[in-house]
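> Sequence below, structure please.
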Amino acid sequence: MSSELMDALVILEKEKGISRDVLIEAIEAALVSAYKRNFNQAQNVRVDMNLETGTMRVFARKEVVDEVFDSRLEISLEEAHTINPVYDTGDIVELEVTPKEFGRIAAQTAKQVVTQRVREAERGIIYSEFVDREDDIMTGIVQRQDPRFIYVSLGKIEALLPQSEQMPNETYKPHDRIKVYITKVEKTTKGPQIFVSRTHPGLLKRLFEIEVPEIYDGTVEIKSVAREAGDRSKISVATDQEDVDPVGSCVGPKGSRVQAIVDELKGEKIDIVEWSQDPVVFVANALSPSKVLDVIVNEEEKATTVVVPDYQLSLAIGKRGQNARLAAKLTGWKIDIKSETDAREAGIYPRDLEEEESDESFDFINEEIE
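You can find the predicted model right below:
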């Protein structure tokens, strides 16, 4: 083995991030394989590599026995004593068997096996790097697409963006830079396989963590996310610090923080509402931007009946029921919306409250970003 090869191992270690010990082990395995295959040997052999001089030697390993049945694997005690009198039955004797013409054949075979081991080691490194990034967000570059996937380069590997995880309002062109959410990292025989999403609610959560310092440092907490990707989303936030406005922190000065997220999601509308432990308050907030008159809670069925002004009914329900559906997902409560007129006819509104309270509507902080 030449010193040039040893220098190459050092370069591979630096550029590929693969330990030189891994590469040395791969080369030794390649040399053993080459020896057995090219010289029709079934011996148990070991390759010794001198990393300083770049030389190599092959040793046959034989067990010391009283009676030899296979001379390729065994050596008699008498013969072993001619090598070293200290050998005893059961010991292993090593005899050098390096062929003169072994270097050229070994180099060819070793190159193939080393290439394979290097590829496997690289795959292992990539898997280890990305398996820890599940449920995280990364910026990728669109490479190509077929009927099933869009292939997104994440640097060392191409991730798969399935058709079901693509936003309906987006078109993807080669060289486009997009942020993706890593949903799954699998180890396969062909190397690690990474699946990403543009529709996952986790993408919206991570984008807010990036854009809003108060969320990143834990001052403001994202409590829940409900998303219909490409169209509309709702996110609830809370804080235990009285001097911090959780909704205002997410919106940012002149809406700059949330607008950056809207731009990344190609115009997806985002409602930011304040979370509350009280389901009456939380459900009313979640139905933003509609005005709510009353919320009647059924704790046993975890259901609510929400009363809204007649002129706000369609707004509260939303197009194709979207606003009510997202509010239910966000809060985890079933929501039945009734107009004020229908609620009065049903006798559920106004409830038996003080007159001054029954005429008041909920005044909750919420924001809708178009």
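> hey, let's count contacts and neighbours off CA atoms from now on
Noted.
> Confirm for me that I210 is in contact with D217.
No - look at I210 against D217 with CA atoms under 8 Å: they stay out of range, at 10.4 Å.
> Specify the local secondary structure of L204.
The assignment at L204 comes out as helix when based on DSSP: H, G, I helix; E, B strand; the rest coil.
> mind listing what it touches?
L204 sits next to 225, 261 when contact means CA atoms under 8 Å, 6 or more residues apart in numbering.
> now the strands: where do they sit in the stretch 101-250 of the chain?
Taking DSSP state E, counting those that start in this stretch, the strands of the stretch 101-250 of the chain run over residues 137-145, 149-153, 158-162, 177-188, 191-197, 221-228, 232-238.
> list the buried ones in the longest one?
Same thing as strand 177-188. Going by neighbour count (16 or more other CA atoms under 10 Å), the buried part of strand 177-188 is 179-183, 185.
> Would you do the same for the sequence below? I want to compare the two.
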Amino acid sequence: MNTQLLEALADLMREKGISKEVVMEAIEAAIVSAYKRNFGQAQNVRVDLNMDTGTIRVFARKDVVEEVADPRLEISLEDAQRINPNYQIGDVVELEVTPRDFGRIAAQTAKQVVTQRVREAERSIIYAEFVDREEDIMTGIVQRVDPRFVYVSLGKAEALLPANEQMPNETYKPHDRLKVYITKVEKTTKGPQIFVSRTHPGLLKRLFELEVPEIYDGTVEIKSIAREAGDRSKISVHSDNPEVDPVGACVGPRGQRVQAIVDELNGEKIDIVRWSADPVEFVANALSPAKVLRVIVNEEQKATTVIVPDYQLSLAIGKRGQNARLAAKLTGWKIDIKSESEAREMGIDPHAPSTSLDFSDAAADNENSEENGPSFDQSAEIE
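Got it, this is the predicted structure:
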């Protein structure tokens, strides 16, 4: 075999991390196949490949029998003992059958096999690299766009950004740089297939980890995220360190940290609220920027009635119910919003202390009424 080919094989094995045994086994199997295909031999053969010298030898393997039925696979005891008197019935005799010009065919076959093995090894390496980055964030470059996908280069691999994972307020053009969240990595016959998202709540979480050192080091914890991608998001944060303001840490000096995230998400509004184990406090915080007068909690039904000033009702509900809907997702509690006037009509004191299990009969009678304002029951806890 060509010494240059042998050197190239050795370099490839080192560079791609393929073991010598794997390459040898694959080349030997391919050379056996090439021998049978090119020389019309159906016999049982073995290839001896010496990677140090580059020599290739082909041996036909024949069983020693009393009476030969197929001379391609069998040899008589008499003929076998002419080669070596020690052969007995049932032994296997190996006869060298290397064709004169077989080196060229073997070298070409070896090249094809190694090329295929290198391709497979590269695919496995890329898959192993990206499967470990599921639920992580990466920066990519848009390569091309079609109605189904935006194709994003992540360096060694190309990722797919499906239409339903694209931000409704964004237009993607080739050479655009953007951060994406890896949702799934699949192994296919054509290599790893990587799916990414711009709408996943996890993208928001990873962006805060990048921008806020206190989140990255664990001083501040993200408890939950509610997101309507491209429009508005809410995020609840908490710190066990009483000297750390979790909301202030996320906002940053003059709002620089959160503004960097808003810019990355193309102007998506982000409300950062303080998490609390007390549902009264947490629900009131989640409805920010609306001012809350009172929160009445029904633990059994995991529901709350929230009373707000009359002039704050539309702000608390939000455009198309968005603020209340996101607050319900963020907290995991049903939220029924009442204006101060509605509460008085129902016999509820809007300015009494917030309580648990304090639904009045009037409130209970009207709890499921469509006239009571929006009630939402959606939760999006981020692990």
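> TM value for the aligned chains?
Put the two chains on top of each other and the TM-score (TM-score structural alignment, normalised by the length of structure 1) is 0.88; 354 aligned residues with a CA RMSD of 2.2 Å.
> In a markdown table: the buried residues of strand 177-188 of structure 1, plus distance to R325 of structure 1.
What follows is these, written out as a markdown table (distance: CA to CA, whole Å):
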| residue | distance to R325 of structure 1 |
| --- | --- |
| K179 | 26 |
| V180 | 25 |
| Y181 | 24 |
| I182 | 26 |
| T183 | 24 |
| V185 | 31 |
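> from these, which single one is nearest V262 of structure 1?
Comparing the buried residues of strand 177-188 of structure 1 against V262 of structure 1 with CA to CA places K179 closest, at 12.6 Å.
> So the closest one is in contact with I137, correct?
Yes - taking contacts as CA under 8 Å, K179 of structure 1 lies within contact range of I137: 6.7 Å.
> need the longest helix for structure 2.
Secondary structure of structure 2 read by DSSP state H shows that its longest helix is helix 102-131.
> how big's the offset between that helix and structure 1?
Its aligned residues in structure 1 lie a mean 2.1 Å from helix 102-131 of structure 2 after superposition (mean CA distance after the TM-score superposition for structure 1).
> what about I210 and D217 of structure 1, which has more around it?
Counted by other CA atoms under 10 Å, I210 of structure 1 and D217 do not tie: I210 has more neighbours, with 15 against 10.
> Please name the nearest non-neighbouring residue to the more buried one.
Distances taken as CA to CA, 6 or more residues apart in numbering place Y216 nearest to I210 of structure 1, at 6.8 Å, with adjacent residues excluded.
> Counterpart of that neighbour over in structure 2?
The alignment partner of Y216 of structure 1 in structure 2, by TM-score structural alignment, is Y216.
> Please tell me how far the residue nearest to I210 of structure 1 sits from G202 of structure 1.
To G202 of structure 1, Y216 of structure 1 is 14 Å away according to CA to CA, to the nearest Å.
> more neighbours, the two?
Set Y216 of structure 1 next to G202 and count neighbours by other CA under 10 Å: G202 wins out with 21 against 14.
> And the more buried one, what's its match in structure 2?
When structure 2 is aligned by TM-score structural alignment, G202 of structure 1 is paired with G202.
> Does that match touch Y181 like I think?
Yes - in this structure, G202 of structure 2 is within contact of Y181 by CA under 8 Å, at 7.0 Å.
> what residues do these two have in common as contacts?
By CA under 8 Å, 6+ apart, G202 of structure 2 and Y181 have these common neighbours: E135.
> Hmm, the residue nearest to I210 of structure 1 is touching L207, no?
No - judged on CA under 8 Å, Y216 of structure 1 makes no contact with L207 at a distance of 10.3 Å.
> Might you report the residue contacts of G252 of structure 2?
Applying CA under 8 Å, 6+ apart, the residues contacting G252 of structure 2 are 212, 258.
> any idea how far the aligned residue in structure 1 for it lies from I369 of structure 1?
Using TM-score structural alignment, the equivalent of G252 of structure 2 in structure 1 is G252. Distance of G252 of structure 1 to I369 of structure 1, given as CA to CA: 12 Å.
> Find residues that contact each of the two.
Jointly contacting G252 of structure 1 and I369 under the rule CA under 8 Å, 6+ apart are V258.
> what ranges do the helices span in the stretch 1-150 of structure 2?
For the stretch 1-150 of structure 2, the helices defined by DSSP state H, counting those that start in this stretch cover 3-16, 20-39, 77-83, 102-131.
> cool, the stretch 251-383 of structure 2 as well?
Going by DSSP H, counting those that start in this stretch, the stretch 251-383 of structure 2 shows helices at 256-264, 279-286, 313-317, 322-331, 340-345, 361-365.
> Average offset of the second one relative to structure 1?
Once the two are superposed, helix 279-286 of structure 2 sits an average of 0.9 Å from its aligned residues in structure 1 (mean CA distance after the TM-score superposition for structure 1).
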